[in-house]
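Asker: got a sequence here, can you build the structure:
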Amino acid sequence: MSRWSPQPAPHELDGLILFDGVCVFCSRWVRFVIDHDPARRFSFVAIQSPAGRDLAERFGIDPDAPETNAVILDGRIWFKSDAALKVLAALPGAKAFGALMIAPRWVRNPAYDLIARNRYRIFGRTDACMIPSTEDQARFLS
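Answerer: Next up is the predicted model:
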């Protein structure tokens, strides 16, 4: 089993997305999810927050150098391309992306890793985590 294979997470908040809060690309991903999640199924926690750091450490993610985002769905935590595709598959209008899960991780994750390794250089980095709008604040854990 790969370090980044899905793991049981039965006591974690369903629909929680762990993301790198200082990564511009990751923050845009969160904004995309918010904009396409009318059911408000997903909530968010930045890895730089105490709750995010704790979650990351419990599931083997280095909070000081995260290699992956993660999502908790149906009692499991998903990483890397699995996480992104699981989220997309749950969003109206993006469900077709879930079909990409048929491709094995060894095919999908190298592309994910390439973007993750270069995300700050390509998309930028901020000095502070994104600040959600007033209407979305309740969806963010700290």
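Asker: every contact and neighbour count from this point should use C-alpha atoms.
Answerer: Will do.
Asker: test my guess that Gln7 contacts Arg76.
Answerer: Yes: using Cα atoms under 8 Å, Gln7 is in contact with Arg76, at 5.5 Å.
Asker: shared neighbours, the two?
Answerer: By Cα atoms under 8 Å, 6 or more residues apart in numbering, Gln7 and Arg76 have no common neighbours.
Asker: burial measure for Arg76, as a count.
Answerer: A count of neighbours around Arg76, defined by other Cα atoms under 10 Å, yields 15.
Asker: gap between it and Leu114?
Answerer: 25 Å (Cα to Cα, to the nearest Å).
Asker: what's the answer for Leu141, then?
Answerer: Note on Leu141: its distance to Leu114, by Cα to Cα, is 28 Å.
Asker: repeat that for Val45.
Answerer: 23 Å.
Asker: looking at these two, which one has more neighbours?
Answerer: Shown here are Val45 and Leu114; by other Cα under 10 Å, Val45 has more neighbours (22 against 10).
Asker: the structure of the following sequence is requested for comparison with the preceding one:
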Amino acid sequence: MKINAYLNFDGKCEEAFNFYAGVLGGEIVAMIRFDEMPEGNDMPKELAKNIMHATLHIGDNVLMASDAPPPYFQKAQGMTVAINVDTPAEAERIFSALSQDAQHVLMPLGETSWAQRFAMFTDKYGTPWIVNCPKPM
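Answerer: A predicted model of the protein is given here:
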């Protein structure tokens, strides 16, 4: 069994996943539009090119997403996508890139009692993130 996050966007899935792939060094292995699937035939014309399903591989990790059509889109609540890295430099690189034009920075990147670097923020696409570089045990 594998568990992965499935993100919903309001028309920005393709843009967000291209951004995440670049920042995180991932590979988009699926980017399927509503008008490419029989299930999307009832989609209004202005939403037909939105993403019905996307898959991003980042090493052994997977993020999936779609553009949730109205009225189904809801902003992420009660969850965060956590990224754990091995070095402070990698935490700084990822935080700097993902938090660019962030909607909200709850906790800027810094040292904590448990981490060499730790941050919490919501990116420009509405995805809440944690970046964590733990202290050696």
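Asker: overlay the chains and give the TM-score.
Answerer: The TM-score (TM-score structural alignment, normalised by the length of the second structure) is 0.31; 71 aligned residues with a Cα RMSD of 4.5 Å.
Asker: helices or strands up against the helix or strand hosting Ser81 of the first structure?
Answerer: Following DSSP states H and E, one finds Ser81 of the first structure within helix 80-90. Contacts defined by 3 or more Cα pairs under 8 Å, 6 or more residues apart in numbering; DSSP states H and E place helix 80-90 of the first structure against strand 70-73, helix 105-123.
Asker: wait, which of those is closest to Ser81 of the first structure?
Answerer: Nearest to Ser81 of the first structure, of all these, is helix 105-123, at 5.8 Å by Cα to Cα.
Asker: so the closest one versus helix 80-90, what angle?
Answerer: 90 degrees (axes from the mean of the first three to the mean of the last three Cα atoms, to 10 degrees).
Asker: Met64 of the second structure against Leu56, yeah?
Answerer: Yes: between Met64 of the second structure and Leu56 a contact is recorded at 6.2 Å, counting by Cα under 8 Å.
Asker: ok, the two, which is more surrounded?
Answerer: With neighbours defined as other Cα under 10 Å, Met64 of the second structure and Leu56 compare such that Leu56 has more, 22 against 19.
Asker: quick check: Asp35 of the first structure vs Trp78 of the first structure, distance?
Answerer: 21 Å.
Asker: SS state for Glu14 of the second structure?
Answerer: Three-state assignment for Glu14 of the second structure (DSSP: H, G, I helix; E, B strand; the rest coil): helix.
Asker: now it: how far from Asn132 of the second structure?
Answerer: Here Glu14 of the second structure is placed at a distance of 26 Å from Asn132 of the second structure (Cα to Cα).
Asker: more neighbours: the two, which one.
Answerer: Asn132 (28 against 22).
Asker: ok so the more buried one is a strand residue?
Answerer: Yes: assignment of Asn132 of the second structure by three-state DSSP places it within a strand.
Asker: wait, doesn't it sit right on Ile83?
Answerer: Yes: with contact defined as Cα under 8 Å, Asn132 of the second structure reaches Ile83; the gap is 6.1 Å.
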